[in-house]
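**Q** dropping a prediction and its sequence here:
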Amino acid sequence: MALDGVTRDRPEPDAAEMASRYGLSVSGARPGLPEYLRRLWEHRYFIGEFAKARSSTKYTRARLGAFWFVLTPLLNAAVYYLIFGLLLGTSRGVEDFISFLVIGVFIFTFTRNTVTSGVKAVYGERGLIRALHFPRAVLPITQVTIQLRQMVISMVVLMVIVAARGNLPDWEWLLMVPVLALQLMFNTGLALWAARLGSKASDAAQWLPFVLRAWMYGSGVLYSVERFTQGAPEWVGVLLNVQPAAVYIDFMRYALMSTDNFGAENLPPYAWLIALGWALLALIAGFVYFYRAEEEYGRD
């Protein structure tokens, strides 16, 4: 408008103010936690079908197909038995070392594979993230579901192996269900944590395997913690026994093995509370850590 020969432009309307006035919101904005959980629950069927599709295509070009889900940990157990059990003598003093070793390898493999697949869950699906709007936690939870499907198959093979070693089924075998449920909660938290770490082009996928390998060596997968910490300070044995991987492995050995070396007295004090505590801590902390970066995924 002209006034006294001077043209004065009207001030530009504030875009943020107008968007708020007319109910517009930022694309991909992070919803509140209750709403986020509700949306995540609505996608539960998609998670199941997505996991099924990914599982069926993983070994499509291999002749043995899905049998590799079981064959891989079995081959790892065989290699560990030759190197550690026979050559290094970690089997000495361990009754039924084969069952001991196979249980440790299978249970730790469940956690290790969940973390290594979780770290690629977001970065590997950038195209899907940019094309569709959905809670990004769907992606790491899908990877957890894939690993759970594989673990169920592996547990069948594991039960056959330990039964063939003379550990006949009894009521304690039912403990497998709550132990796996707690480990699943723990693994889900780790997968969410790893997914955010690897959500951008970082080196997480390169250094995590080294951390996991060191974790395996400190979890009593290949040897008896009690035997190898006899000359060490007491706190070393306590630390190795109460860390989460060792707790879940010890519980599964207690459930499946009928030898005296793996009775309830060999579990750490308050073992169930420790197992539950690790599961809740990992799940809650991992979910919150992942959720707080919801708006950043797929925008690199």
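**A** Structure received.
**Q** from here on, just use CA atoms for contacts and neighbour counts.
**A** Fine.
**Q** so which helix or strand takes in the residue nearest to Asn113 when sequence neighbours are not counted?
**A** Closest residue to Asn113 apart from its sequence neighbours, by Cα to Cα, 6 or more residues apart in numbering: Gln147 at 7.0 Å. In the assignment (DSSP states H and E), Gln147 maps to helix 138-164.
**Q** take a look at this one as well, against the first:
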Amino acid sequence: MAQDGITRDRPDPEAAHLAAEHGLSVSGARPGLVEYLRRLWQHRYFIGEFARARSSAKYTRARLGGLWFVLTPLLNAAVYYLIFGLLLGTSRGVADFVSFLVTGVFVFTFTRNTMTSGVKSISGERGLIRALHFPRAVLPLTQVTIQLRQIAISMVVLIVIVVARGNYPDWGWLLVVPVLALQLMFNTGLAMWAARLGSKSTDAAQWLPFVLRAWMYGSGVLYLVEDRAADAPPWVLHLLDMQPAAVYIDLMRFALMNTENFGTEYLPDHVWLLALGWALLSLFAGFVYFYRAEEEYGRD
């Protein structure tokens, strides 16, 4: 049915003009990048409180409660030590295999858990998305905040372990802060990439753990990559050493372990450049990838 030459399925030019004049916009429309970042900053307290609530609720029914944040990676490390360190003998060539292993497990767990929680951050909160209007990046950032809280607790346990193994504090321990900061940037980008991926593919949460497990085996978490890949082509060894998980693990081991236990007095400068490069690339690419689909989240 038409009225004054304007059909119902076409926008009224006069209404559109009035909306623009009074600053109205389409509900759920993606704002400009600067405005989007401003809105995210306005929601920073909500992100912190939402993360705290989600962390508290995760283990509400467990008798040990939040202790599982630390017990889970510790138990994983214990299992890996029994299987790989003792049964398969991957501890050979590492002076302090316990510190070597636990550091690798804790650092990689930070990245792995950020991705596995990020992939469900949109698909698991569709009710909240449809009920409230807020920047959707709040949801993956909440998951990143939860994992940051967990790694902060885990680092206390890790420090106790490495000290008990004879790795005493020195000035090198100050490197822990920039290492974690760079890994946090890297993980944030991955969480945003995983969030958009999980919002479009319901199977992403099922196959992602298998990819992460393969990534872990190639990151030197459980053994020295140089020993296990000694017969591989040189380019394979370089690729394994330069990939981001291996870079952040090496930097953390270098910061916490004594020279005798870690096996080297220094790391090449390019390792820090790689850590910075991976962090910036992941954060920028992940954020842009997520931001471009802002209008689509929660509509299907």
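**A** Thanks, I have it. Computed from a prediction, not measured in an experiment: that's the story for all the values here.
**Q** circling back: which parts of the helix holding Gln147 of the first structure are buried?
**A** 138-148, 150-151, 154-155, 157-159, 161-163 (16 or more other Cα atoms under 10 Å).
**Q** one more: stretch 182-194 of the second structure?
**A** Quick answer for stretch 182-194 of the second structure (16+ other Cα under 10 Å): 182-194.
**Q** tell me who's in contact with the residue most central in space within the second structure.
**A** Closest to where the C-alpha atoms of the second structure average out (Cα atoms, centre = their mean) is Asn187, at 2.9 Å. If you count contacts by Cα atoms under 8 Å, 6 or more residues apart in numbering, Asn187 of the second structure has them with 111, 114-115, 144, 279, 282-283.
**Q** wait, His43 of the first structure touches Val138, no?
**A** Yes. His43 of the first structure is within contact range of Val138, at 7.4 Å (criterion: Cα atoms under 8 Å).
**Q** want to try CSV for the contacts of Asn187 of the second structure, with secondary structure and distance to Val94 of the second structure as columns?
**A** Converted to CSV, the contacts of Asn187 of the second structure look like this (DSSP: H, G, I helix; E, B strand; the rest coil; distance: Cα to Cα, whole Å):
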residue, secondary structure, distance to Val94 of the second structure
Thr111, helix, 24
Thr114, helix, 29
Met115, helix, 30
Val144, helix, 32
Ala279, helix, 28
Ser282, helix, 31
Leu283, helix, 33
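**Q** all helices of the second structure, in order?
**A** 13-21, 33-42, 44-58, 68-80, 97-118, 126-131, 138-164, 176-200, 204-217, 225-228, 234-242, 244-256, 259-262, 269-291 (DSSP state H).
**Q** chain center to the first one: distance?
**A** The offset between the C-alpha centroid of helix 13-21 of the second structure and the centroid of the whole chain comes to 43 Å, using Cα atoms, centre = their mean, to the nearest Å.
**Q** what's the average distance of the helix holding Gln147 of the first structure to the second structure?
**A** In the superposition with the second structure, the average deviation recorded for helix 138-164 of the first structure is 0.2 Å (mean Cα distance after the TM-score superposition for the first structure).
**Q** cool, and stretch 100-110 of the first structure?
**A** Counting by mean Cα distance after the TM-score superposition for the first structure, stretch 100-110 of the first structure comes out at 0.2 Å.
**Q** contacts for that stretch?
**A** Stretch 100-110 of the first structure is contacted from outside by 73-74, 76-77, 81, 94, 147-148, 151, 154, 158, 216, 220-223, 245, 248-249, 252-253, 257, using Cα under 8 Å, 6+ apart.
**Q** stretch 135-151 of the second structure now?
**A** In contact with stretch 135-151 of the second structure (Cα under 8 Å, 6+ apart) are residues 36, 39-40, 43, 47-48, 50-52, 54-55, 69-70, 106, 110, 113-114, 117-118, 121-122, 129, 184, 187-188, 191-192, 195, 290-291, 294, 297.
**Q** ok, of these, which come out buried?
**A** 36, 40, 47, 50-51, 55, 69-70, 106, 110, 113-114, 117-118, 121-122, 129, 184, 187-188, 191-192, 195, 290-291, 294, 297.
**Q** what's the end-to-end length of stretch 121-141 of the second structure?
**A** 9 Å (Cα to Cα, to the nearest Å).
**Q** circling back to that earlier point, tell me the buried residues within the contacts of stretch 100-110 of the first structure.
**A** 73-74, 77, 81, 94, 147-148, 151, 154, 158, 216, 220-223, 245, 248-249, 252-253, 257.
**Q** show me the contacts for Leu224 of the second structure.
**A** 90, 94.
**Q** from Val247 of the second structure, how far out is it?
**A** For Leu224 of the second structure, the distance to Val247 of the second structure - Cα to Cα - is 13 Å.
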